[in-house]
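Engineer: structural data only, the sequence is not supplied:
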């Protein structure tokens, strides 16, 4: 077992054009003042990070790590959620997602996809230079518009979508493998990888690639009414990143999981600040500790009610309270007597000699 590392903070929801959120140094000082120990850095935000430079310059990476270390901070992971999304975009979503891409490739799905693939490969190199072992991303989606089986899906449609997704991701997974970094897909509605079944389908399509891993976020599972605790039992060997995010699901006579096209504040299922929702984080931290989860517990703040700065301050303390310091001895060691082997055999009603496979006595 291992003691989880934390608390960490995903910076994507906090970065902005006003101080202290408009540079890595100033946002890092703010995060450290709240008690955070690590930052998950959105690689697309030039106000905070230069992905291309990090991929090529060890000096840049060493300097960045050193500046954070002076504040008592580490980097938990880099994130390419937006670039991963753009690796696979169904035409229905071309215009909404086009703004995620660099200006030079907008309006051209083929150029946008190539740019996203190159960004992901740069992230593999940058992660290696920064000494990271895990990377956070989205899978993208080709099949998502066909989630509900009406109208009936043509036979083979989903298989073809996952085969194409695997074709696009395999060279990227190989690049991360060369870098020694796990690719952790946040299983998220709107992505083709959004639950255990879809993750398994993808694993099959990429030939059980060892770098295809999971960013575990229970909020997305709760809003799907998936058993987020049983999920850990099933997939703990692939969980290599963790977003600590709360949610509530309160269905009524008018709406349920699908939300009736309502805005976030009016949906039956809503993301909430840590401690304000329904997620059983005590059980989650216990399971992840039991299974030896090797990474960071990172706050991803998303709430339709609470101010983000309050959510961050409360979230750092919330995660700290849930970290389980792993015991270095059994609780009943005081009752042990360290019996020698001969006494153990006597307690079992066995003689001092052992019988070998051929039936002869062994000393």
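Structural biologist: Nice, I can see it. All of these numbers come straight from a predicted model, not from anything done at the bench.
Engineer: CA atoms for contacts and neighbours, from now on please.
Structural biologist: Will do.
Engineer: which secondary structure element contains the most centrally placed residue in the chain?
Structural biologist: Centroid-nearest residue in the chain, with CA atoms, centre = their mean: residue 215, separated by 2.0 Å. Per DSSP states H and E, residue 215 falls inside strand 212-216.
Engineer: need the contact partners of that strand.
Structural biologist: Here strand 212-216 makes contact (CA atoms under 8 Å, 6 or more residues apart in numbering) with 136, 173, 182-187, 203, 238-243.
Engineer: try 10 Å
Structural biologist: Here strand 212-216 makes contact (CA atoms under 10 Å, 6 or more residues apart in numbering) with 134-138, 169-170, 173-174, 176-177, 181-188, 193, 196, 199, 202-203, 206, 228, 231-232, 235-245, 297.
Engineer: ok, now stretch 142-152?
Structural biologist: Contacts with stretch 142-152, where a contact means CA under 10 Å, 6+ apart, come from 87-93, 153, 157-162, 164-165, 189-194.
Engineer: change it to 7 Å
Structural biologist: 88-90, 158, 161, 190-192 (CA atoms under 7 Å, 6 or more residues apart in numbering).
Engineer: can I get those residues in CSV including neighbour count, secondary structure and distance to residue 130?
Structural biologist: Shown next, in CSV, are those (neighbours: other CA atoms under 10 Å; DSSP: H, G, I helix; E, B strand; the rest coil; distance: CA to CA, whole Å):
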residue, neighbour count, secondary structure, distance to residue 130
88, 26, coil, 27
89, 23, strand, 30
90, 15, coil, 33
158, 18, helix, 37
161, 18, helix, 34
190, 17, coil, 30
191, 22, coil, 28
192, 27, coil, 29
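Engineer: against that first model, consider the following:
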């Protein structure tokens, strides 16, 4: 079925719980997940540290997000180093997906994670989540430029500035923001993707760039938005 449609599986979300102390269970489930992706032809595994995550709750995403202790940081870093070693034996790469509502959301937290982990642990760079967290195109690009050698996967996600402002001002949850339309496809929000494409191209990035735009399909027709994203990327990245 995938071959008929010309579709490839490039990655799939995996939740880790190292900060909670669930290393053994996390690694056991990771190996099963990794083997499935490998069989499907994928070579990158996108992981997110979900210990203390509030992304699926009603808690305010900025004011009540997870904050890791020094010990939780140590457990997380050691766990990801182990996952990267396991994946490398299969010829695969592990990436950390920084995400709103988790303990690795801000640029400072991304920096700490990257400093504490081995070079073979990669970053899943998500334009939307960096911009959402920092409210700055400049900071979003700074993360990209700083970690280019360790960026193994990219999510192209735009945000609607007015919704992010609403979330901040009214102390809303991540889910409430999504329902209100925080995210959209490239070219439909506030982010200028042209420098993102240029930085990746100049570096010689060969990995996947995946369009994401979690929003209500009743309000944003998936096909129409997919076409809109494809047109924008073709015009601005030449792909």
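Structural biologist: In hand now; what should we look at? Since we're looking at a predicted model, the values are computed, not measured.
Engineer: just tell me the aligned range of the strand holding residue 215 of structure 1 in structure 2.
Structural biologist: The alignment of strand 212-216 of structure 1 onto structure 2 (TM-score structural alignment) spans residues 121-125.
Engineer: gap between the residue mapped onto residue 207 of structure 2 from structure 1 and residue 325 of structure 1?
Structural biologist: Matched across to structure 1, residue 207 of structure 2 falls on residue 295, judged by TM-score structural alignment. According to CA to CA, to the nearest Å, residue 295 of structure 1 and residue 325 of structure 1 sit 14 Å apart.
Engineer: name the residue in the two with the higher neighbour count.
Structural biologist: Each of residue 295 of structure 1 and residue 325 has its neighbours counted (other CA atoms under 10 Å); residue 295 has more, 20 against 12.
Engineer: for the more buried one, give its distance to residue 304 of structure 1.
Structural biologist: Applying CA to CA to residue 295 of structure 1 and residue 304 of structure 1 gives a distance of 28 Å.
Engineer: with residue 279 of structure 1 instead?
Structural biologist: Distance from residue 279 of structure 1 to residue 304 of structure 1, counting by CA to CA: 16 Å.
Engineer: quick one, which of these two is more surrounded?
Structural biologist: A side-by-side neighbour count of residue 279 of structure 1 and residue 304, using other CA under 10 Å, places residue 279 first with 23 against 14.
Engineer: and the counterpart of the more buried one in structure 2, which of the three is it?
Structural biologist: Taking TM-score structural alignment, residue 279 of structure 1 has residue 191 as its aligned residue in structure 2. Three-state assignment for residue 191 of structure 2 (DSSP: H, G, I helix; E, B strand; the rest coil): coil.
Engineer: so what does residue 96 of structure 2 match up with in structure 1?
Structural biologist: Using TM-score structural alignment, residue 96 of structure 2 pairs with residue 185 in structure 1.
Engineer: ok so, going back, surely the match of residue 207 of structure 2 and residue 239 touch.
Structural biologist: No. The pair residue 295 of structure 1 / residue 239 is not scored as a contact, 8.9 Å apart, by CA atoms under 7 Å.
Engineer: quick one: contacts for the residue nearest to residue 265 of structure 1 when sequence neighbours are not counted?
Structural biologist: With CA to CA, 6 or more residues apart in numbering as the criterion, residue 265 of structure 1 has its nearest non-adjacent residue at 5.6 Å, and that residue is residue 304. Residue 304 of structure 1 makes contact with 264-265, 271-272 under the criterion CA under 7 Å, 6+ apart.
Engineer: any idea which element residue 304 of structure 1 lies in?
Structural biologist: Per DSSP H and E, residue 304 of structure 1 falls between elements, in no helix or strand.
Engineer: distance of it relative to residue 139 of structure 1?
Structural biologist: From residue 304 of structure 1 to residue 139 of structure 1 the distance is 25 Å (CA to CA).
Engineer: would a markdown table of the contacts of stretch 142-152 of structure 1 with distance to residue 127 of structure 1 be doable?
Structural biologist: Shown next, in a markdown table, are those (distance: CA to CA, whole Å):
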| residue | distance to residue 127 of structure 1 |
| --- | --- |
| 88 | 22 |
| 89 | 25 |
| 90 | 29 |
| 158 | 32 |
| 161 | 29 |
| 190 | 26 |
| 191 | 23 |
| 192 | 25 |
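Engineer: in the stretch 101-250 of structure 1, which spans are helices?
Structural biologist: Ranges of helices in the stretch 101-250 of structure 1, per DSSP state H, counting those that start in this stretch, are 109-129, 157-179, 196-205, 218-224, 228-235.
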